[in-house]
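J.: Sequence and predicted model, in that order:
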Amino acid sequence: MWVRALRVIPRISPEEWRKLDVISRWLVSTRAAVLIMTFISAAVAGLLAARAGMFSLWHWALLAVGLIFAHATNNLLNDLTDFERGVDKDNYFRTQYGPQPLEAGLMTRKELLVYAAVTGAIALAAGLPLVLERGPLAWGLLAAGAFFVLFYTWPLKYIGLGEVAVILVWGPLMIGGGYFVITGQWDWQVALLSLPYALGATTVIFGKHIDKLKEDRARRIYTLPVLLGEKAARLTAVGMIVLMYALVVFAVVRGDFSPWMLVTLAGLAYAPRPVGMLLRAKPAERPADYSAEIWPLWYVAGAFYHNRGFGMFFLLGLVLQFFLG
């Protein structure tokens, strides 16, 4: 179950849940499969610090643990907030991308609060040595992270700012801020170089919000896809995918990245499928060659598939850049 929960977000029956150990329950309830996006941001920050000759394994380890557990805390609090507001009641779509522990009766409110408190405490324990060492700017970054953890689900997601928050968090905050706590130096160039991967993470949340656009609109949750409309939102997501690669090429041309970073273009091999999905309306029924385990998730599955491939080649480019110049 540990391996399965890290690969996909499994659908669990109450009977299966009762047989799980506490770590498996934590992995399922935090939707651990998506935490890979946060790990990649931490890895990017570490590799950029290594390129600058200022990498510290201790600082990076604290950063990675802090970010991953902060993201996990956010996922738990998202479910709690949506449950309290009645968003997930009789919400067919929500059950398709993993169990809602409270709505499904897998956990009580008290149990979820305990999970969130312990997870948040681990994140804080990892982050506290960093902010104590790095000073006021680090405290500001920690406060910004706490703000997004606590207020992403409400009110930011409700007023079309959730997607903007994702760009800021997975880019300048995680990568730019991560670089700062590792090296002790803030670098605006690093913050800008974080944008290709930040856009990738944003395509995932965009795909998720397009998938549940009708449900969100009915519940008066005005995500950016709800405000834009489905077709415009799908085209916006395609534009973000194109921009991810364009920014990498631009950074190479400017000399901010070495030519080795062009290996990131190999991620284009993962692009035709999600782009083709985004250019068309979602089919009414599951295609014969589409996984029954994933259906009816559509746009979010395609975006996650692409972002994972892009992220791996983006990291490979950074590794090659570090070792080969």
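T.: Thanks, I have it. Remember, it's a predicted structure, so these values are computed and weren't measured experimentally. Numbers count the residues shown, from 1 in each chain.

J.: rest of the way, CA atoms for contacts and neighbours
T.: OK.

J.: Quick check: nearest residue in space to Leu168, chain neighbours excluded?
T.: Ala198 (7.4 Å; CA to CA, 6 or more residues apart in numbering).

J.: Need the three-state assignment for the one you found.
T.: Here Ala198 is recorded as helix under DSSP: H, G, I helix; E, B strand; the rest coil.

J.: Presented hereafter is structure B, for comparison with structure A:
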Amino acid sequence: MATVAEWVQGARVRTLPNSVAPVLVGGGAAAAVGGFHVGFWVLAMAVAVALQVGVNYANDYSDGVRGTDAERVGPLRLVGSGLVGAGRVRAAAFACFGVAAGAGFMLAALTGRWWLVAVGAVCILGAWFYTGGSRPYGYSGWGEAAVFLFFGPVAVLGTLYVQAGRVSWPGVAGAVATGTFSAAVLVANNLRDVPTDRTAGKVTLAVRLGEVRTRTLYCGLIAVPFIVSIVTSFNNPWLLVGLLALPIVQRSARRVVHGEAGLALIPVLRDTGLAMLLWAAVTAGALGWG
């Protein structure tokens, strides 16, 4: 029987910046055009966080039943470790998806934008089929593209639109930045797992590219948010505060460039997530303030 602490580890709470950051940026972009609505913003955050935890449990289940987690390094896997039966982890994933669907339905009802239900359904399907189903797209190199899409344009612009009823150029720039940050987290994760994924037949983008090009890709992705901060600062100088997150990712980039692998890459995942969260928080504040 797994403990509460082990269930929390299985939920991989360190990945939550991926879901929190875009909603912060979307809220800041809404405030910049005078459209911030605290109730809608809270519901959007609930959707994002519930989906994130749900996809983490879904990945734990799907990878566990496939045997992909048998030799993995990194966070605790509930199914792969044998601590929890696969059915219980799958049920936890579906419960989280249910919470996300409920919050999303409330948001659609309150705003009158019923198309949000369709968007939410696509997000849930994307979360499940990342590693679930007979042909998971996470096993064929499309994970980073999906992460960019769902944690960038969908999350940021969706949060902005349900509040303000419009999309803005700062919102689009913020969507690109948070999407590349999230993709960088997954690139670092998959770089860590290249040896075991290759053995298990999980053909991630990192496996396709090889370690050298994957390390280059990571450095390119983490540069994008800071380029966005500089470019958008011409219209709002406050947005330069996003550069405060730069020292954190510089530390991560050094580890990646110097060829660290396996467990030594876990701090890279942590620091990339922290940099994303800091960048999103200060950028959202600058958007609202400016």
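T.: Thanks, I have it. Computed from a prediction, not measured in an experiment: that's the story for all the values here.

J.: What TM-score do the two superposed chains give?
T.: Once superposed, the chains reach a TM-score of 0.90 (TM-score structural alignment, normalised by the length of structure 2), with 286 aligned residues with a CA RMSD of 2.1 Å.

J.: dump the residue contacts of the aligned partner of the residue nearest to Leu168 of structure 1 in structure 2.
T.: Using TM-score structural alignment, the partner of Ala198 of structure 1 in structure 2 is Gly179. Shown in contact with Gly179 of structure 2 (CA atoms under 8 Å, 6 or more residues apart in numbering): Val147, Phe148, Leu149, Phe150, Phe151, Gly152, Pro153.

J.: where's Gly179 of structure 2 relative to Leu149 of structure 2, distance?
T.: The gap separating Gly179 of structure 2 from Leu149 of structure 2 is 7 Å, by CA to CA, to the nearest Å.

J.: Just tell me the aligned range of stretch 36-48 of structure 1 in structure 2.
T.: Stretch 36-48 of structure 1 maps onto residues 17-29 of structure 2, going by TM-score structural alignment.

J.: Now do the contacts for the equivalent of Gly184 of structure 1 over in structure 2.
T.: Matched by TM-score structural alignment, Gly184 of structure 1 corresponds to Gly165 in structure 2. Neighbouring residues of Gly165 of structure 2 by CA under 8 Å, 6+ apart: Gly35.

J.: So Gly54 of structure 2 sits against Val99, correct?
T.: No: counting by CA atoms under 8 Å, Val99 is not a contact partner of Gly54 of structure 2; they are 9.3 Å apart.

J.: For the two, work out which one has more neighbours and name it.
T.: Each of Gly54 of structure 2 and Val99 has its neighbours counted (other CA atoms under 10 Å); Gly54 has more, 28 against 17.

J.: What lines up with that one in structure 1?
T.: Alignment note (TM-score structural alignment): Gly54 of structure 2 maps to Thr73 of structure 1.

J.: Likewise for Ile222 of structure 2?
T.: Mapped onto structure 1 by TM-score structural alignment, Ile222 of structure 2 lines up with Ile241.

J.: what about its match, which helix or strand?
T.: Here Ile241 of structure 1, judged by DSSP states H and E, is contained in helix 230-254.

J.: how far is the helix or strand that comes right after that helix from where the chain is centred?
T.: Next in sequence after helix 230-254 of structure 1, counting helices and strands by DSSP H and E, comes helix 272-278. Distance of helix 272-278 of structure 1 from its chain centroid, counting by CA atoms, centre = their mean, to the nearest Å, is 20 Å.

J.: Once aligned, what mean separation remains between helix 272-278 of structure 1 and structure 2?
T.: Superposed on structure 2, helix 272-278 of structure 1 shows a mean distance of 1.6 Å to its aligned residues (mean CA distance after the TM-score superposition for structure 1).

J.: what packs against that helix?
T.: Here helix 272-278 of structure 1 touches helix 230-254, helix 299-324, going by 3 or more CA pairs under 8 Å, 6 or more residues apart in numbering; DSSP states H and E.

J.: And for Gly158 of structure 2, the neighbour number?
T.: Residues lying near Gly158 of structure 2 (other CA under 10 Å) number 25.

J.: correction: Leu263 of structure 2
T.: Neighbours of Leu263 of structure 2 (other CA under 10 Å): 12.

J.: Now check it against structure 1: what is it aligned to?
T.: By TM-score structural alignment, Leu263 of structure 2 lines up with Leu297.

J.: With that, I have no additional questions.
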